[in-house]
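Asker: Sequence and predicted structure, then a few things I'm wondering about:
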Amino acid sequence: MSEPAPSSPPPSGPSPRPPGTIRLGSIAGADVLVNGSWFVIAALIALLVAPRVEQVEPGLGSLKYVAGFAFAVLLYASVLLHEVSHAYVARRYGHRVSSITLHFLGGMTAVEGEARSAKQEFWIAVVGPITSLAVGGAALASWFVTPDGLLKVGVEGLAGANLLIGVLNLVPALPLDGGRVLKSAVWQVSGNPHRGSLVAGWSGRGLAVLVLGWPFYQQALFGTQPLVVDYLLAVVMAVFLWSGASAAILHARIRSRLPLLVARTLARRAVTVREDTPLAQAVATAQTLRAGSIVTVDAQGRPVGLVNESALLAVPDERRPWMPTSGVARPLEPGLTLPLDISGEELVAAISRRPAEEYLLVAPDGTIHGVLSTVDVDRAFNRRGN
């Protein structure tokens, strides 16, 4: 599966490794990580494969578990190939791929940002299942010419597992790759990527409900009494699908609001005063001009600070005539000046990179337009989301 990550500029150093993971190396600039849960599923695969190994090669003793573990490694190597194909296509479309993580349910490729078209969404998503089906098909073809023994058992398992992975990943439900294929189709027809995510997300929730009932279908359809492990796997898969689909739905709803956030319309009118201006005088000037913010400037008229509203209110009235305005102003550090026309996802990314209470908005010619408060951004976002 591929999973979009929040848009952000490429980091200057290596990305922090998530807790509970082991870094194996990198492929195409992406860290290859193994989650600790993988060792649990690898041990389980070794236990399940061991009887088949014993059947083919009797007398191996404990080495049959080593052979089973080797098959788990081989299987996840093909899962890695599935994920690398996602990463390769994403990079071809100009996206940064931060990591590829193998975990007990398969793998995940973290792609920075969103696809810019339905076509990109389709190909980034569909290439994974296609790769798994190709690996499965190649393994199946080679099975017929592979000599009997452990090698043939490995090829047999590799063929079956990859064909199953390929088919299941094409189910049109998020967070599966097929869900992103469905999203691309809805996006292409409706012109709205967020609607595509909502449709595919709700499809994922429906699939989660169906998976949860699998043990009962198993008994009704095949007359097989479900085991405890069947119930356990059904719950784990249902939770995985439901949580992934719900996250996609929430992500789509949030992103659909972002275009409504426009810095120009949210800006507070600002008044400029010299750094050494008494605070009482600066406040009086702002009240006279009905400005919502105060910007301090140096002797050459260059903006150097933003008056912090909380700090201003904390100064008693009797002290304001004797305190310079710079005493309650935050220095205008890099990242606190934003272009006037910034909006949507770009605005949110800028605020996330340099968290602050206020930002100076400047026009293309360098003139001060006003001050953007994160309180106003949050209020606008929540109001338009209701």
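Answerer: Noted; the coordinates are in hand. Quick caveat, the model's predicted, so the values are computed rather than measured.

Asker: rest of the way, CA atoms for contacts and neighbours
Answerer: OK.

Asker: Where do the strands of this protein begin and end?
Answerer: In order along the chain, the chain carries the following strands (DSSP state E): 2-5, 21-27, 30-35, 97-103, 106-112, 270-274, 293-297, 303-307, 329-331, 337-339, 358-362, 368-373.

Asker: I'd like to know which of the ones you listed lies nearest to L163.
Answerer: Put simply, out of the strands of the chain the one that sits nearest L163 is strand 106-112, at 13.9 Å, with distance taken as Cα to Cα.

Asker: how far off strand 30-35 does that closest one point, in degrees?
Answerer: Strand 106-112 runs at 140 degrees relative to strand 30-35, counting by axes from the mean of the first three to the mean of the last three Cα atoms, to 10 degrees.

Asker: hang on, the earlier thing: looking at the strands of the chain, which is closest to G136?
Answerer: For G136, the closest of the strands of the chain is strand 106-112, at 15.6 Å, according to Cα to Cα.

Asker: for comparison:
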Amino acid sequence: MGEKAAPARREGIPLGRIAGIPVILAYSWFIIAAFTVIAFGPVLRADNPALGVSAYTVAFAYAVLLLISVLVHELAHALTAKLYGWPTEKIVLNLWGGHTQFENFTATPGRSVLVALAGPAANFVLAGGAWMVHDSDSLGSVAGILVNIFMWANFVIGVFNVLPGLPLDGGRIVESAVWKATGSQAKGTVAAGWAGRVIVVALGFWFIARPLLVGESPEFSTLMITVLVAGFLWMGATASIQQGTMRGRLHLVNASGLSRPAVGIPATATVADILRVAPAGIPAVVVCGPDGRPQGVVDASAVAAVPPHAAGLTPVTAVSYALGAGAYVPEWSKGQELIQYLGQLEGQEYAVVDHHGAVTGLLAQDVVVAAITGKSVRPNRYPQGQNR
């Protein structure tokens, strides 16, 4: 009896759907919530002695208001994208704020900027609304504190996110400008990623190096926030540079160009038949089932181990290993289309077929990865067919 598949690990707590978009509260959010209470609770209590221990409750409310601000920010992205027919898979609220995950779509420089800037624009609207009621006499002390915090939080979120570097929303301006000028989104993404790294250096200088140069020590909370934000931005900028670099190499990814020559042979064949079509193990030999579809690959080392007198009696299935289910691709597949297709298939090798379904090549997963990343393929330390 087969083992039960392990249940998928939950990403967080589902909060429901807004405009049909699933919203998930990642478990990591509770870390930033706890940090907010620990860092700002004592400050609120010192500034407002009348609050007493309830200052920590107010600090938690501050964390919730930040969560709401981020949710509105991400919803603005998602709903603006919806206007252009970009499907949104989900919104995740986490330690770093949150992110909107889109499904596949076709973007343009202008639309990319509008979707990106919708988030900060929503925060500026929230800050403006809070500012309008901030000085109202009807607000109590706690409500006044929270409205003030809400106003400044949204203002800071809005300003911070329009800084011109990825992974911040303002980075899309840099990306789109370079994209428009060069015609290459990949170059735009790389440029915006480097701009994001420049922002990290600038933040580190302003909040850490500058005070030290004048003989001052940055506050612990400021230091921790700067380190966390800078680390997040650096990782995001680096990921953007890698993504842009890979996207720029997509034109090199095509099934026919990256595959090694191969021929198909029926599953009823013998080793003798293999030796006739591939006497030296070249080209590769793909075993095809009764319906003509690729189902396995001949192991050249296993063929070499068969004694000559037994070649006509040894079936091809005895010297081959199975391909993953449906592991074959059209020879004209290329670029993002090929990568997405391979991502749905099992195994590490794929037969390549022509318009008539005849086998023309054998494509290895590591060769595709090497084409995308620019890294050379490591020699295979395992015999064909052996589990990695």
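Answerer: Structure's in. What do you need? Bear in mind the structure is a predicted one, so any value in this text is a computation, not a measurement.

Asker: Would you give the TM-score for this superposition?
Answerer: Between these two chains, after superposing, the TM-score reads 0.82 (TM-score structural alignment, normalised by the length of the first structure); 367 aligned residues with a Cα RMSD of 3.2 Å.

Asker: about what we covered before: can you redo the strands of the first structure as TSV with mean neighbour count and distance to L150 of the first structure?
Answerer: Formatted as TSV, the strands of the first structure follow (neighbours: other Cα atoms under 10 Å; distance: least, Cα to Cα, whole Å):
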stretch	mean neighbour count	distance to L150 of the first structure
strand 2-5	20	33
strand 21-27	14	27
strand 30-35	21	26
strand 97-103	24	25
strand 106-112	23	24
strand 270-274	22	76
strand 293-297	24	75
strand 303-307	23	71
strand 329-331	18	69
strand 337-339	18	63
strand 358-362	23	65
strand 368-373	23	66
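
Asker: As a markdown table, those with distance to V53 of the first structure would be great.
Answerer: Shown next, in a markdown table, are the strands of the first structure (distance: least, Cα to Cα, whole Å):
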| stretch | distance to V53 of the first structure |
| --- | --- |
| strand 2-5 | 33 |
| strand 21-27 | 28 |
| strand 30-35 | 26 |
| strand 97-103 | 25 |
| strand 106-112 | 23 |
| strand 270-274 | 76 |
| strand 293-297 | 74 |
| strand 303-307 | 71 |
| strand 329-331 | 69 |
| strand 337-339 | 64 |
| strand 358-362 | 65 |
| strand 368-373 | 66 |
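
Asker: Name the nearest residue to M151 of the second structure, sequence neighbours excluded.
Answerer: Leaving aside its sequence neighbours, M151 of the second structure sits nearest to A127 (Cα to Cα, 6 or more residues apart in numbering; 4.3 Å).

Asker: Quick one: residues contacting the aligned partner of that neighbour in the first structure.
Answerer: Taking TM-score structural alignment for the superposition, A127 of the second structure sits opposite G136 in the first structure. The neighbourhood of G136 of the first structure, defined by Cα atoms under 8 Å, 6 or more residues apart in numbering, consists of 158-163.

Asker: Quick one, which of those residues are buried?
Answerer: 158-159, 161-163 (16 or more other Cα atoms under 10 Å).

Asker: For S2 of the first structure, state which of the contacts of G136 of the first structure is nearest.
Answerer: Relative to S2 of the first structure, and with distances defined as Cα to Cα, the nearest of the contacts of G136 of the first structure is N162, at 16.9 Å.

Asker: Map the closest one across to the second structure for me.
Answerer: In the second structure, N162 of the first structure lines up with N154, judged by TM-score structural alignment.

Asker: Identify whichever of the strands of the first structure lies nearest to G201 of the first structure.
Answerer: Nearest to G201 of the first structure, of all those, is strand 2-5, at 13.2 Å by Cα to Cα.

Asker: I130 of the first structure and G166 touch, don't they?
Answerer: Yes - with contact defined as Cα atoms under 8 Å, I130 of the first structure counts as touching G166 (6.6 Å).

Asker: Give me the more crowded residue out of these two.
Answerer: Ranked by neighbour count (other Cα atoms under 10 Å), I130 of the first structure and G166 place G166 first, with 24 against 19.

Asker: Nearest residue to that one in space, please, no chain neighbours.
Answerer: Ranked by Cα to Cα, 6+ apart and with sequence neighbours excluded, the top spatial neighbour of G166 of the first structure is P129, at 4.3 Å.

Asker: what's near enough to touch the one you found?
Answerer: With contacts taken as Cα under 8 Å, 6+ apart, P129 of the first structure has the following neighbours: 82, 165-167, 169-170, 177.

Asker: Which of those fall in helices?
Answerer: Mapping these onto helices (DSSP state H) picks out 82, 165-167, 169, 177.

Asker: Now which residue in the second structure aligns to V171 of the first structure?
Answerer: Alignment note: V171 of the first structure maps to L163 in the second structure; criterion TM-score structural alignment.

Asker: So what's the residue count around that match?
Answerer: Other residues near L163 of the second structure number 19, with proximity taken as other Cα under 10 Å.

Asker: same question, G335 of the second structure
Answerer: Using other Cα under 10 Å, G335 of the second structure has 16 neighbouring residues.

Asker: What does it correspond to in the first structure?
Answerer: Under the alignment defined by TM-score structural alignment, G335 of the second structure is paired with G344 of the first structure.

Asker: tell me the contacts of that match?
Answerer: G344 of the first structure makes contact with 258-262 under the criterion Cα under 8 Å, 6+ apart.

Asker: again, only this time at 10 Å
Answerer: The contact partners of G344 of the first structure, by Cα atoms under 10 Å, 6 or more residues apart in numbering, come to 255-263.

Asker: If we only consider these, which is nearest to P4 of the first structure?
Answerer: Of these, the one sitting nearest to P4 of the first structure (Cα to Cα) turns out to be R255, at 12.3 Å.
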